[in-house]
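Q: mind folding the following:
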Amino acid sequence: MAVKTQRYYVPAQSPWPIVGALGLFLLAAGAGMWAAGIAGVWGPVVFAAGTLVMTLMLFGWFSNVISESHAGLYSEQMDRSFRQGMTWFIFSEVMFFGAFFGALFYARVLSVPWLGGAGNNAMTHEVLWPAFDPVWPLVLTPGGIETTAMGWFGLPLINTLILLTSSVTAHLAHLALLRDQRPRVVQWLGATVILGALFLALQAWEYVHAYRDLGLRLDSGIYGNTFFLLTGFHGAHVTLGTLMLFIMWLRINKGHFTPASHFGFQASSWYWHFVDVVWLCLFIFVYIL
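A: From the prediction side, this is the model:
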């Protein structure tokens, strides 16, 4: 029996990849200038421009993909390609956060104890910083920068509960979609988007508290560095995930998706659950331990 060959749709040239690359460049450049305190007000301006470009890119590219899907251009092979692409994307994000967690563990388990004289480094400790106390969180650096550690109770715990709840509401929205209960999908997915936005608002409040009350800053030694890099990049991923889910919510309200065909929704849900798992790791290793 002959195997039927499926047509594989190859899209026309698109401006969105280069627009996305430009947006990421502006985000990175703006964040770097802002964090380093150089170029005056241009750091926040460039960062805001990058955010705007990335938002336009996401809406534009999503719009093209939606139009192609509704036009019936995608086959089963194309659907498998989308799934593989999203799987590899999430895997790359796992490696991304793995590098930052690796830096955290290297500092905590190796570098800080070495500076305190652990292993064969007693002479290094005596010569360089004999008064250095190798305790994590490192609230007093060898250079004399003093800060206060961020506790796990309070805003971090509340944000953890918020993200865990949002993972449940996202799953309930998916179950409702599989049962073709569109009003429930709108409700549960809308609740997920609201919880994501609430998480970001509370994280911004936490950062204000860290800077103003705890003296915890990005330049507060290795503890401040790892704290803001890990939580900050996670916050960026929550922002992207919330935007993706909001787009899915708009599509649900426009009558898109069916119980049998809804990979855009499913991919956004995968990403959101990944973000939640990363936060649990952050909560344990950055805030508690």
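Q: C-alpha only now, for contacts and for neighbours.
A: Noted.
Q: what about residue 123, distance to residue 98?
A: 33 Å (CA to CA, to the nearest Å).
Q: so residue 153, which state does it fall into?
A: Judged by DSSP: H, G, I helix; E, B strand; the rest coil, the three-state class of residue 153 is coil.
Q: now the other sequence, so there's something to compare against:
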Amino acid sequence: MSNAQPGGYYFAPPSHWPIVGSVALFFLAVGGVLLMNSHGVGWIPFAIGFFTLVYMLFGWFGTVIRESEGGLFNNQVDMSFRWSMSWFIFSEVMFFAAFFGALFYARVYSVPWLGDVDNKLLWPEFAAHWPTMGPYRPAEFTPMGAWGIPAINTLLLLSSGVTCTWAHWALKKNDRANLIFGLSLTIILGIIFMSLQAYEYMHAYSDLNLKLTTGVFGSTFFMLTGFHGFHVTLGLTMLTVILFRSVAGHFKPDHHFAFEAVSWYWHFVDVVWLGLFLVVYWL
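A: Below is the predicted model:
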């Protein structure tokens, strides 16, 4: 059954997109592990996984778009989408909560414990302060300052949240021009954010000796900021799809949950970055 009856529910036909997505994530994981272990060949599976993931996103989005524009979704389906997106964002909150928890444990418990009296015999030169590489090597690195690129990126993401809300307001007013303009500004701000973060990573590796191998600080720094960057990339992909749909005349003032879902996700990304800026860069 591939249609929805009034008051009933829409049952989608079998889809190959979940399998394609799984294959993409597998190649991304293999490539990421190889790259983190200094195997240059890791770029090949990583690139395959990345482009396959982008292909899957556009393909799966296209299928859902055609179903939506074909009038197959009713209010019950719309409600299920809202609950699904809500639980998805909640799972992402728990995902980052685990990483923030790892950083909190390292800073508040592990580092003071390694520097207490009982451990002075093992690591007499270790200074129990943050940031640190750990007790086995001295802190031969410089942490990333908060008031350079990170502060600029914070302003960029906060501004992108404003432009996204502006676009949503324009959609509710059926103002197509401001909708497209606001979405375009949001995407541009997101691209600038990612470009600056890429430059920040290169600066950290080449000038500050801040790497994934730089002990507990390096691993937590790149884990948190790197996964956030991945989420920004995914958000930009979704925003781009929404922009193309808006240009094509999709969405109505009273029927546009696809736009709302992407805006929820983008605001979530903004909030996570505020936490990163405070805990990772500033404090």
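Q: can you give me the TM-score here?
A: The TM-score (TM-score structural alignment, normalised by the length of structure 2) is 0.96; 278 aligned residues with a CA RMSD of 1.1 Å.
Q: for structure 1, which helix is longest?
A: Using DSSP state H, we find that the single longest helix of structure 1 is helix 221-253.
Q: mean deviation of that one from structure 2?
A: With mean CA distance after the TM-score superposition for structure 1, helix 221-253 of structure 1 departs from structure 2 by a mean of 0.3 Å once superposed.
Q: what range does that helix cover in structure 2?
A: Counting by TM-score structural alignment, helix 221-253 of structure 1 lines up with residues 215-247 of structure 2.
Q: so how far is that stretch from its chain's centroid?
A: 3 Å (CA atoms, centre = their mean, to the nearest Å).
Q: quick check: buried residues in it?
A: Within stretch 215-247 of structure 2, the residues that count as buried by 16 or more other CA atoms under 10 Å are 215-225, 228-229, 231-232, 234-243, 245-246.
Q: which SS state does the residue nearest to residue 111 of structure 2 when sequence neighbours are not counted fall under?
A: Of all residues not flanking residue 111 of structure 2 in the chain, residue 128 sits nearest, at 5.5 Å (CA to CA, 6 or more residues apart in numbering). Under three-state DSSP, the three-state class of residue 128 of structure 2 is coil.
Q: residue 128 of structure 2 matches what in structure 1?
A: For residue 128 of structure 2, the aligned residue in structure 1 is residue 134 (criterion: TM-score structural alignment).
Q: Provide a list of residues in contact with its match.
A: Contacts for residue 134 of structure 1 (CA atoms under 8 Å, 6 or more residues apart in numbering) come out as 112, 113, 115, 116.
Q: before we move on, back to that, the longest helix of structure 1 packs against which elements?
A: Taking 3 or more CA pairs under 8 Å, 6 or more residues apart in numbering; DSSP states H and E as contact, the helices and strands that helix 221-253 of structure 1 lies on are helix 76-106, helix 182-209, helix 263-282.
Q: for these, which one sits closest to residue 10 of structure 1?
A: When these are compared by CA to CA, helix 76-106 sits nearest residue 10 of structure 1, at 9.5 Å.
Q: now the alignment partner in structure 1 of residue 142 of structure 2, nearest residue through space, not along the chain?
A: Alignment note (TM-score structural alignment): residue 142 of structure 2 maps to residue 148 of structure 1. Among residues not flanking residue 148 of structure 1 along the chain, residue 214 sits closest, at 5.1 Å (CA to CA, 6+ apart).
Q: please apply the same query to residue 176 of structure 1.
A: Closest residue in space to residue 176 of structure 1, ignoring its immediate chain neighbours: residue 185 at 5.5 Å, by CA to CA, 6+ apart.
Q: and residue 163 of structure 1, by the same measure?
A: Residue 163 of structure 1 sits nearest to residue 276 (CA to CA, 6+ apart), 6.0 Å away.
Q: quick check: the one you found vs residue 27 of structure 1, distance?
A: 23 Å.
Q: likewise residue 286 of structure 1?
A: The gap separating residue 286 of structure 1 from residue 27 of structure 1 is 25 Å, by CA to CA.
Q: for those two, indicate the residue with more neighbours.
A: More crowded of residue 286 of structure 1 and residue 27, by other CA atoms under 10 Å: residue 27, with 24 against 21.
Q: any idea how far that one is from residue 197 of structure 1?
A: Taking CA to CA, one finds residue 27 of structure 1 at 20 Å from residue 197 of structure 1.
Q: cool, residue 68 of structure 1 as well?
A: The gap separating residue 68 of structure 1 from residue 197 of structure 1 is 30 Å, by CA to CA.
Q: before we move on, what about residue 74 of structure 1?
A: Applying CA to CA to residue 74 of structure 1 and residue 197 of structure 1 gives a distance of 33 Å.
Q: ok, residue 28 of structure 1 next?
A: 22 Å.
Q: what do you get for residue 162 of structure 1?
A: Residue 162 of structure 1 sits at a distance of 10 Å from residue 197 of structure 1 (criterion: CA to CA).
Q: so stretch 96-107 of structure 2 matches what in structure 1?
A: So stretch 96-107 of structure 2 sits over residues 97-108 in structure 1, by TM-score structural alignment.
Q: contacts only, for residue 210 of structure 1.
A: Counting by CA under 8 Å, 6+ apart, residue 210 of structure 1 touches 150, 216, 217.
Q: I'm done for today, thanks for sticking with me.
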